[in-house]
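In: here's my sequence, what's the structure:
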Amino acid sequence: MTRAERPVVRGRDTACGRGGQPAGGAAAAVRRCHAYLLGMTFCLLAMPLAAQGQQSDSVVGDRGVPTFGTITEITRVQITVDTPQGKKLFPVNETQKVTFKDEPRELRNARDGILRGQLENSRSDLEKISLDGITRKEIRQDIEFYKAYCDGRLALVGGGDKAAAVKALRAFVENPANNASHHYYTAIELLGDLAVALASYDNGIKYYSQLAEAPWPDSKLRATILEANAMVASGRYEEALARFDSALAASLDDARAREQKLLATLGRAVCLARLGKPEEGIALVTQIIDENNSQEKPVLFARAYNALGTCYLQANKRQDALLAFLHVDLLFNQDPDAHAEALYHLSALWQETGKSERALKARSLLESRYSGSPWANRKDKS
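Out: Sure thing, here's the model as predicted:
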């Protein structure tokens, strides 16, 4: 329930005086005066912070707290900020957002929109920016990167020009001036995603291998799993299984690593099913579903039910597979790639059961909402 939807609760000291008696005129005036002074005090205290945010650089760490100061150095892996309290270092993989003094308002709006998933609006904001008069290298880099990033993400979902997005991202990462950008590894990962979407699986694996060069253990683990996913997409299940097993054997055991290992287990289950052991895959996925909270991890559950559906298909349990994919369509459709996969399978399975209208509805939704997804253009049967 939002604040606006909540019933208004009258406090003991609002419209009435203490004890529920109507407040006298003088008492009410005093309370209004106190409220005015309190509001003015808050505004005066907040003004320096707001001014600081406009007149300095800032870095928002993974806890969502901004640090204001002057950014003195940016590399692929670390951002250095001089603050009144001294120098502070921020690992790029633990940074949510970086803003710069005097950057265009449209850039700030676009960056915030991207964090909210509003890619089309963000791309429109970026297009409004004139580079005339922008001399700071980092601001120009941000504009270039975010344009390419929006184009790439939109191409993966909505049917934009993937080849053009690849060209723009490659131009960004191959430009020596951007070699130390804090966006470097994000661009590399997106290049891998686009390569896989274009069925250029070896190129995808190449980019994910470059992602593994990042110094953070969780990034290396993620890169291993992405490589394995590319192998699954290309039908190289034995190789993919070995990569998933390698990820699961990693000693890293923090919260991020545990989430990645759950995804690796799902990938392992799919490989086992494709290699003739669907019941083993079903057991692995069922355990993940039983031991985790769907409200806390909707994307994990989307991928889990897709993996379960794939295992059921390999076991020739078509009705169970339909129900698994239906979970994604109806309950866990927040992740575009997972939802596209579920719709692809549902369109075929509904047709098998004689529900041609539902099959057409699933296919139409897949092609209209996720026209850029490989699942929208895939022709093989479930």
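In: when you work out contacts or count neighbours from here on, use the C-alpha atoms and nothing else.
Out: Will do.
In: and residue 354, how many residues sit next to it?
Out: 10 (other CA atoms under 10 Å).
In: how about this one, so we can line them up?
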Amino acid sequence: MLTLRRSSRAALSLAVLLAPLSAFAIDTVHRKSQDKSTGGSITTINANEVVVTQKVGNREEKVPANDIRGVEWDGEPADMKKARSFEGGSEYLRGKELFEELLKTDLKPNIKTDVEFYIARLLHRSAQGDPAQAKEAIDKLTAFTTLRKTSYRYYEALGLLGELALASKDYAAADKAFDALSKATWPETKLAAQIGSARVLLAKEDFAGAKKIFDTVAGTDAKTPAETSQKLEGTLGQAECLMNDKKYAEAIKSLEAVIDQAAPTDTRLQAQAYLRQGDCLRLMGEKPKEAALAYLHVDVLPNFAAHKDLHAEALYNLFGLWGSLGQADRAERAESRLRDEYPNSEWTKKLGGS
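Out: Purely as a prediction, here's the structure:
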């Protein structure tokens, strides 16, 4: 009898281990800091974390919201994966349209919230290259941060809203978003909020106020890659303040430090540093070829050119430099690409003409 009972228990354990995954509710949390994912049933969600409960052993794992790359939900529509892939391929409006179709279906609440976020973020990405999308993006992000304060995407949405409000010169809205972002618990997010506030001051030409904040962030004792990224954002801001004082040589040294120390994946930060490096060399008036080379980084390297607003700025400056260097054909190509690829960009409008 004892042997039979032991055999039965063993058979039952084996059956559980071999049961198809579909027999359990499996949500998969993809993390930024780890190659592996965390699977189980998400039982708690708030702005700071999600809690994943694993059936085997009834073990709970808390995943900080700032470490979540994305969630694949149990029972999510098959088209969710396809819609997400459009963002990775920079097909932002196609992704937005597919998510909007999904939003019309009967979605579980958590999936619906994620879909709303994806729509807002895709609009944000699109607005970087096409400012005509900015209003809708800001409306979506404002609605999300107002109605979805308990979402694990809440703080990320606040950062996107602040960035886009700043780009749209709505400084009051940007300040409000960055102030709310500063309430996050993670050091790198607090630093990002400080950087955002400093950039608002910079846009308002309060250079002394901006420099004070940039100096503080650049002097941070960074302990993680994410904190290091924000620290370098502070160094970038310091360089921009030096440029305002026409201290171009000093600014270039700071920008070289940013380029050298930035992580390979921190492509936006590197692209910004190359743009400012090009600005310094151009404004010094002595090194137009070196300036063109700096701007070319943002044009020819796909990971840099993927940041559409920065790519448009690079093309505009290359148009002017090629002309001054007597390379009319390259100037014409830069102008043509700027007009064709970014018809609504502020940099295209600076070209004038038809």
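In: quick TM-score on the pair, please.
Out: After superposition, the two chains reach a TM-score (TM-score structural alignment, normalised by the length of the second structure) of 0.82; 332 aligned residues with a CA RMSD of 3.0 Å.
In: counterpart of residue 226 of the second structure over in the first structure?
Out: Correspondence of residue 226 of the second structure to the first structure, assessed by TM-score structural alignment: residue 256.
In: what do you get for residue 37 of the second structure?
Out: Here residue 37 of the second structure is matched to residue 66 in the first structure, going by TM-score structural alignment.
In: its match and residue 133 of the first structure, how far apart?
Out: Separation of residue 66 of the first structure from residue 133 of the first structure (CA to CA, to the nearest Å): 27 Å.
In: and these two? Which one has more around it.
Out: Between residue 66 of the first structure and residue 133, counted using other CA under 10 Å, residue 66 has the larger neighbour count: 18 against 6.
In: just say helix, strand or coil for the nearest residue to that one once chain neighbours are set aside.
Out: Nearest residue to residue 66 of the first structure, sequence neighbours excluded (CA to CA, 6 or more residues apart in numbering): residue 60, at 4.2 Å. Classification of residue 60 of the first structure by DSSP: H, G, I helix; E, B strand; the rest coil places it in strand.
In: could you list every residue that touches residue 60 of the first structure?
Out: 66-67, 95-98 (CA atoms under 8 Å, 6 or more residues apart in numbering).
In: among these, which ones are in helices?
Out: When the contacts of residue 60 of the first structure are checked against helices (DSSP state H), there are no matches.
In: residue 334 of the second structure corresponds to which position in the first structure?
Out: Aligned by TM-score structural alignment, residue 334 of the second structure pairs with residue 362 of the first structure.
In: what comes up buried for the helix or strand in which that match is found?
Out: Residue 362 of the first structure is part of helix 356-369 when elements are defined by DSSP states H and E. For helix 356-369 of the first structure, a neighbour-count test (16 or more other CA atoms under 10 Å) marks 358-360, 362-367, 369 as buried.
In: helices of the stretch 101-250 of the second structure, start to end?
Out: With helices called from DSSP state H, counting those that start in this stretch, the stretch 101-250 of the second structure shows them at 109-129, 134-147, 154-167, 171-181, 187-203, 207-218, 225-244, 248-261.
In: elements contacting the last one?
Out: Contacts defined by 3 or more CA pairs under 8 Å, 6 or more residues apart in numbering; DSSP states H and E place helix 248-261 of the second structure against helix 225-244, helix 267-284.
In: surely residue 270 of the second structure and residue 259 touch.
Out: Yes: Residue 270 of the second structure lies in contact with residue 259 (CA atoms under 8 Å); the separation is 5.5 Å.
In: neighbour count winner among these two?
Out: residue 270 (27 against 21).
In: counterpart of residue 90 of the first structure over in the second structure?
Out: Aligning on TM-score structural alignment places residue 90 of the first structure opposite residue 63 in the second structure.
In: now do residue 58 of the first structure
Out: In the second structure, residue 58 of the first structure lands on residue 28 (TM-score structural alignment).
In: quick one: that match from residue 66 of the second structure, how far?
Out: The value you get for residue 28 of the second structure to residue 66 of the second structure, if CA to CA is used, is 16 Å.
In: give me the more crowded residue out of these two.
Out: More crowded of residue 28 of the second structure and residue 66, by other CA under 10 Å: residue 66, with 22 against 18.
In: ok, now which ones touch the more buried one?
Out: 48-49, 156, 186 are the contacts of residue 66 of the second structure under CA under 8 Å, 6+ apart.
In: again with residue 267 of the first structure
Out: Here residue 267 of the first structure is in contact with 228-229, 241, 244, 307 (criterion: CA under 8 Å, 6+ apart).
In: that one maps to what in the second structure?
Out: Aligned partner of residue 267 of the first structure by TM-score structural alignment: residue 237.
In: with residue 193 of the first structure instead?
Out: Counting by TM-score structural alignment, residue 193 of the first structure lines up with residue 163 in the second structure.
In: for its match, grab the count of nearby residues.
Out: Neighbour count of residue 163 of the second structure, defined by other CA under 10 Å: 23.
In: if I look at it, how far off is residue 197 of the second structure?
Out: 10 Å.
In: and for residue 179 of the second structure?
Out: Distance of residue 179 of the second structure to residue 197 of the second structure, given as CA to CA: 8 Å.
In: these two: which is more packed in?
Out: Neighbours were counted for residue 179 of the second structure and for residue 197 using other CA under 10 Å; residue 197 has more, 26 against 18.
In: quick one: the more buried one and residue 35 of the second structure, what's the gap?
Out: Distance of residue 197 of the second structure to residue 35 of the second structure, computed by CA to CA: 33 Å.
In: same thing with residue 330 of the second structure?
Out: Using CA to CA, which is the criterion applied here, residue 330 of the second structure is 43 Å from residue 35 of the second structure.
In: count the neighbours of the closest residue to residue 271 of the first structure other than its chain neighbours for me.
Out: In space, and not counting its chain neighbours, residue 271 of the first structure is closest to residue 237: 5.4 Å by CA to CA, 6+ apart. For residue 237 of the first structure, the neighbour count with other CA under 10 Å is 23.
In: what residue of the second structure takes the place of residue 314 of the first structure?
Out: That one, residue 314 of the first structure, aligns with residue 283 by TM-score structural alignment.
In: and for residue 157 of the first structure?
Out: Using TM-score structural alignment to pair residues, one finds that residue 157 of the first structure aligns to residue 129 in the second structure.
In: OK, contacts around that match?
Out: 307-309, 312, 342, 344-345.
In: which of the residues you listed tops the neighbour count?
Out: Of all those, residue 312 has the most neighbours under the rule other CA under 10 Å, reaching 27 neighbours.
In: that one against residue 347, yeah?
Out: Yes: if you go by CA under 8 Å, residue 312 of the second structure and residue 347 touch, sitting 6.4 Å apart.
In: could you count how many residues lie near the aligned residue in the first structure for residue 187 of the second structure?
Out: Under the alignment by TM-score structural alignment, residue 187 of the second structure pairs with residue 217 in the first structure. Neighbour count for residue 217 of the first structure, taken as other CA under 10 Å: 16.
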